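In: sequence? don't have it. structure:
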């Protein structure tokens, strides 16, 4: 069979991309070498853009259920490690950390404008990667995505018209190939993507294990003379990082972590005689930081760790990949349907590459502050002082949460909302803006009396839905156009009319309207 898009890799990024492609009308197959979801402990939280993207597809209830279970595990751990003053209080929402310095939700300026208007998505954060993958697997099945597990990609050829993918299950043909197959991508290397970056300084371990002698370990993050560690916030969870140059010669993906290796690392970093009895789940990683120079070469594209690798500190990796998938999915589907030129795909690298570069530097900065040398520890103390202020905590939370993200987009009328994630406005019928984005189309929302009538999106009905509001949220502008990924493409303030700007934005992001003769396109 031949598909519009072949996705290599069936982790959260590959599944999210496949779901977006199917919503956009593309046929897609996902090829995943693993037969089951990888149970190895990985990312444990979602940032605001990730939650918003899932919320806009109707998945908020599933996320809420997962978070409730995660909170119960945290409560269990905290009650087992109660202090003399009583059980530790669990913050009502995830605040995060920077270089192992915890960010207190009590110091967060909740009135900061960048943190407002997020709606129910602002209350979600504690969603482990495996549970998210399960949610997306169910969603993919509902949408009719074909997922082939136990099938490994071994190579491919791109003849300019079609990509033929060779696999352990036979050849698969597609018009496009997207590598979502991780940092050691089998798609990136043969495609010829440059992958510059910086070499690792650390070897780190994250594990769920049965241990003895942990009574001397402090809960949370701690810097030591030999590295940094974190104990908790769920039973048996430990993370240690040592500065050894990235364990030369030790392959973190193919060499299993033995109990003795984990125990030695824990003792080296913590200084406690911890005994590791049994490992439930463990992963070894470094701070190798690299990014593809472009995310597209010919008919091959990259997303997630295939496009960028870095240390997981700050919980950015999974979320960066989900952002790639949401940005690329609707664009590639539009090109596949013939409703947009291939040039639309150029905006994928242009919009996502700067955010990926920022994440790499964000993680590098954390490594610099984790070093055990005197200069790094002095700088760490200065940053800790800043984090201990309302302004400092708010700054770091805004960066970690992703609410700062904005695409540099042409046109749009110059409105400050353009390029940003659309606020989750509430309408007079009780619905919220996210409720109108479930089907993956764009959305034009206009206030009555905005100067735009029902003909504003003539010819775009299959690509753009319309909502008219008579009052609702007082902060809502006169009108705005939202892309399928929830990014504002155009907006106008009350009392102004910019029909020409809207027409240009519609053509830029949604192609020419239906019914326009080919000679006039």
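Out: Yes, it's here. Owing to the predicted nature of the structure, the values given are computational and were not obtained by experimental measurement.
In: hey, let's count contacts and neighbours off CA atoms from now on
Out: Fine.
In: if I look at the closest residue to residue 273 other than its chain neighbours, how far off is residue 214?
Out: Among residues not flanking residue 273 along the chain, residue 267 sits closest, at 5.8 Å (Cα to Cα, 6 or more residues apart in numbering). Distance, residue 267 to residue 214, using Cα to Cα, to the nearest Å: 11 Å.
In: Find residues that contact each of these two.
Out: residue 274 (Cα atoms under 8 Å, 6 or more residues apart in numbering).
In: before we move on, back to that, and the residue nearest to residue 273, how many neighbours?
Out: 15 (other Cα atoms under 10 Å).
In: Report the secondary structure state of it.
Out: Secondary structure for residue 267, judged by DSSP: H, G, I helix; E, B strand; the rest coil, is helix.
In: Compute the distance between it and residue 304, please.
Out: 33 Å.
In: Quick one: neighbours of residue 35, just the number.
Out: 10.
In: contacting residues for the residue nearest in space to the middle of the chain?
Out: Most central in the chain under Cα atoms, centre = their mean is residue 319, positioned 1.7 Å from the mean C-alpha point. Contact analysis of residue 319 by Cα under 8 Å, 6+ apart lists 46, 47, 49, 50.
In: again, but for residue 469
Out: Contact analysis of residue 469 by Cα under 8 Å, 6+ apart lists 427, 428, 445, 446, 447, 448.
In: Just give me the longest helix of the protein.
Out: Once the chain is assigned using DSSP state H, the helix that runs over the most residues is helix 346-370.
In: Pull out the buried positions in that one.
Out: Buried positions in helix 346-370, judged by neighbour count with 16 or more other Cα atoms under 10 Å: 347-349, 351-353, 355-356, 359-360, 362-364, 366-370.
In: what's downstream of that helix, the next helix or strand?
Out: Counting by DSSP states H and E, the next helix or strand C-terminal to helix 346-370 is helix 374-387.
In: residues in contact with that following helix?
Out: Residues contacting helix 374-387 (Cα under 8 Å, 6+ apart): 101, 103, 368, 369, 370, 371, 392, 393, 396.
In: still on that earlier bit, quick one: which of the contacts of residue 469 is most hemmed in?
Out: residue 446 (25 neighbours).
In: The residue lying closest to residue 212 once chain neighbours are set aside - how many residues pack around it?
Out: Once flanking residues are discounted, residue 212 sits nearest to residue 275: 5.0 Å by Cα to Cα, 6+ apart. By other Cα under 10 Å, the residues close to residue 275 number 18.
In: Spit out the contact partners of residue 275.
Out: Residue 275 touches 211, 212, 213, 263, counting by Cα under 8 Å, 6+ apart.
In: One more to weigh against that first structure:
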């Protein structure tokens, strides 16, 4: 066995997963069949939760100045500014730029991306997975304890693992183009026109992203036959504006095909990202949910590899993420019908427009598209925050160490026990984690008054490496039980964190 884990696919999901595994102490390799990054960008941003995840790993600042975008549900605008939590997504970040940032991070962590290496097969037994590949030097094999397919909608890993991919086939198609010098009217969340929908927005450095849904067009599964003239002709027919003079950078097409893997695990093989779920693009949810898959799976696999994972921890990847994928399928199908259907859907659009004016409805729909509504089952933890992500901008004041945001405490990818109680009670809570000092950090302080006002923050909170609340006080079972449930049995010999 030469590796702890092999990740197939060097898109954002595969790269993020490899980084998470390395942070957790695993020896990981990434295999990618393309000889070099394609430079293409089906995704052009990410949701609020994905932004928080990048922040948790000290990666968000690497994107530079970002554009925070308003949101919508199936074309019905939601006023994020009126909501208590921050649901604003990031727009205008080409996917290739996200991949560049993540690959640079992997180089810093010492992870190699093996480009021009195509996986051709694998075999697994109870102890390892052996991967066959072809590369610049010919055919080869490498073994690892685990294999993760992040290799897209047509995942070879999923197919060879025998995992079903049920769902719904294509019923409608869309065209996409990145152009320079288009001179078209901006339509950042799309505009319904007779016969379909058109969208145009500034992507980066004068490049416009053009998206077209023509109700008369058949789903275009074979991208090899698509020409820019098809896209430009459709745009002119639907808007009266001409794109024919524009400089073309990239063209593509996609459909509303919606499928989800029946299982996210088969023995020592796992799936994440598009290999596990595909759908019509809607607000950068696909890549963002895939990144969340990676961060959920990464620390759990690393825990198993390094020997401290409690029994059943790896099974929680499917039990936690499969329902999230199922809800993603439902919400993107609903948005597709609402957004792209014809005039017969207009009464429902009007009703939805009225409903989003109700704060509770707006919060619910915003949570769906931002990813902030995800809640996991944390067993005996009954605090209102249990199972939710801890707001990353909450500030802890530590004696002699200044102010620190929750996101900063998670930079190392380790679990964190935040103790915000003073006196003997706080000291006793902190001591509970002594047996887990080799894998759980402890941060002691008090909540910043300005940040904590009216938020109902817990006295103490146990955070998983993915930023979700595993335990909080008051209102949960015992802290040692929660520590053992998620982070294994305590060590008999304790070393300082």
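Out: Right, received. Where do you want to start? Just so it is clear, the model here is predicted, and its values are computed rather than measured.
In: TM-score of the superposed pair?
Out: Superposed pair, TM-score by TM-score structural alignment, normalised by the length of the second structure: 0.89. Supporting alignment: 474 aligned residues with a Cα RMSD of 2.5 Å.
In: just to revisit the earlier point, the residue nearest to residue 273 of the first structure against residue 261, yeah?
Out: No - if you go by Cα atoms under 8 Å, residue 267 of the first structure and residue 261 don't touch, sitting 10.1 Å apart.
In: List buried residues within the contacts of residue 275 of the first structure.
Out: Using 16+ other Cα under 10 Å as the burial test, the contacts of residue 275 of the first structure include 211, 263 as buried.
In: Tell me the one among the contacts of residue 275 of the first structure nearest to residue 468 of the first structure.
Out: The shortest approach to residue 468 of the first structure among the contacts of residue 275 of the first structure belongs to residue 211, at 58.9 Å (Cα to Cα).
In: Report the contact partners of the closest one.
Out: Residues near residue 211 of the first structure by Cα under 8 Å, 6+ apart: 236, 274, 275, 276, 277, 278.
In: do that again at 6 Å, thanks
Out: Residues counted as contacts of residue 211 of the first structure (Cα atoms under 6 Å, 6 or more residues apart in numbering) are 275, 276, 277.
In: Correct me if wrong: the last one contacts residue 209.
Out: No - taking contacts as Cα atoms under 6 Å, residue 277 of the first structure lies outside contact range of residue 209: 7.4 Å.
In: More neighbours: the two, which one.
Out: Shown here are residue 277 of the first structure and residue 209; by other Cα under 10 Å, residue 209 has more neighbours (19 against 12).
In: Please report the distance of the aligned partner of residue 384 of the first structure in the second structure from residue 265 of the second structure.
Out: Using TM-score structural alignment as the criterion, residue 384 of the first structure maps onto residue 353 of the second structure. To residue 265 of the second structure, residue 353 of the second structure is 40 Å away according to Cα to Cα.
In: More neighbours: which of the two?
Out: residue 265 (22 against 16).
In: and the more buried one, what pairs with it in the first structure?
Out: Aligned by TM-score structural alignment, residue 265 of the second structure pairs with residue 296 of the first structure.
In: Next, the mean deviation of stretch 349-362 of the first structure compared to the second structure.
Out: Taking mean Cα distance after the TM-score superposition for the first structure, the mean distance separating stretch 349-362 of the first structure from the aligned residues in the second structure is 0.9 Å.
In: cool, stretch 261-270 of the first structure as well?
Out: Stretch 261-270 of the first structure sits 3.0 Å off on average (mean Cα distance after the TM-score superposition for the first structure).
In: what's the neighbour count on the aligned residue in the second structure for residue 165 of the first structure?
Out: For residue 165 of the first structure, the aligned position in the second structure is residue 131, judged by TM-score structural alignment. The local packing of residue 131 of the second structure (other Cα under 10 Å) involves 18 other residues.
In: likewise residue 46 of the first structure?
Out: For residue 46 of the first structure, using other Cα under 10 Å, the count is 27.
In: And residue 223 of the second structure, by the same measure?
Out: 12.
In: And for the one 5 residues further on?
Out: Residue 228 of the second structure is flanked by 17 other residues according to other Cα under 10 Å.
In: Give me the contacts around stretch 32-44 of the second structure.
Out: Against stretch 32-44 of the second structure from outside (Cα under 6 Å, 6+ apart): 9, 10, 92, 93, 94, 95, 96, 115, 116, 117, 118.
In: so how far is it from its chain's centroid?
Out: Chain-centre distance of stretch 32-44 of the second structure: 18 Å, with Cα atoms, centre = their mean, to the nearest Å.
In: Next: stretch 236-245 of the second structure.
Out: Using Cα atoms, centre = their mean, the offset of stretch 236-245 of the second structure from its chain centre is 35 Å.
In: Report the buried members of the contacts of residue 319 of the first structure.
Out: In the contacts of residue 319 of the first structure, the ones that pass as buried (16+ other Cα under 10 Å) are 46, 47, 49, 50.
In: picking that back up, nearest to residue 21 of the first structure, of the contacts of helix 374-387 of the first structure?
Out: For the contacts of helix 374-387 of the first structure, the nearest to residue 21 of the first structure is residue 396 (33.4 Å; Cα to Cα).
In: Quick one: map that closest one onto the second structure.
Out: Counting by TM-score structural alignment, the partner of residue 396 of the first structure is residue 365.
In: The stretch 1-150 of the second structure: helices as residue ranges?
Out: 12-23, 48-56, 95-109 (DSSP state H, counting those that start in this stretch).
In: ok, now the stretch 301-450 of the second structure?
Out: Going by DSSP H, counting those that start in this stretch, the stretch 301-450 of the second structure shows helices at 315-340, 346-355, 359-370, 406-409, 423-431, 449-452.
In: The stretch 201-350 of the first structure too?
Out: 259-270, 317-336, 346-370.
In: Buried ones in the longest strand anywhere in the second structure, by neighbour count?
Out: In the second structure, with assignment by DSSP state E, the single longest strand is strand 138-149. Within strand 138-149 of the second structure, the residues scored as buried using 16+ other Cα under 10 Å are 143, 144, 145, 146, 147, 148, 149.
In: Stretch 287-305 of the first structure now?
Out: For stretch 287-305 of the first structure, by 16+ other Cα under 10 Å, it's 287-292, 294-296, 299-305.
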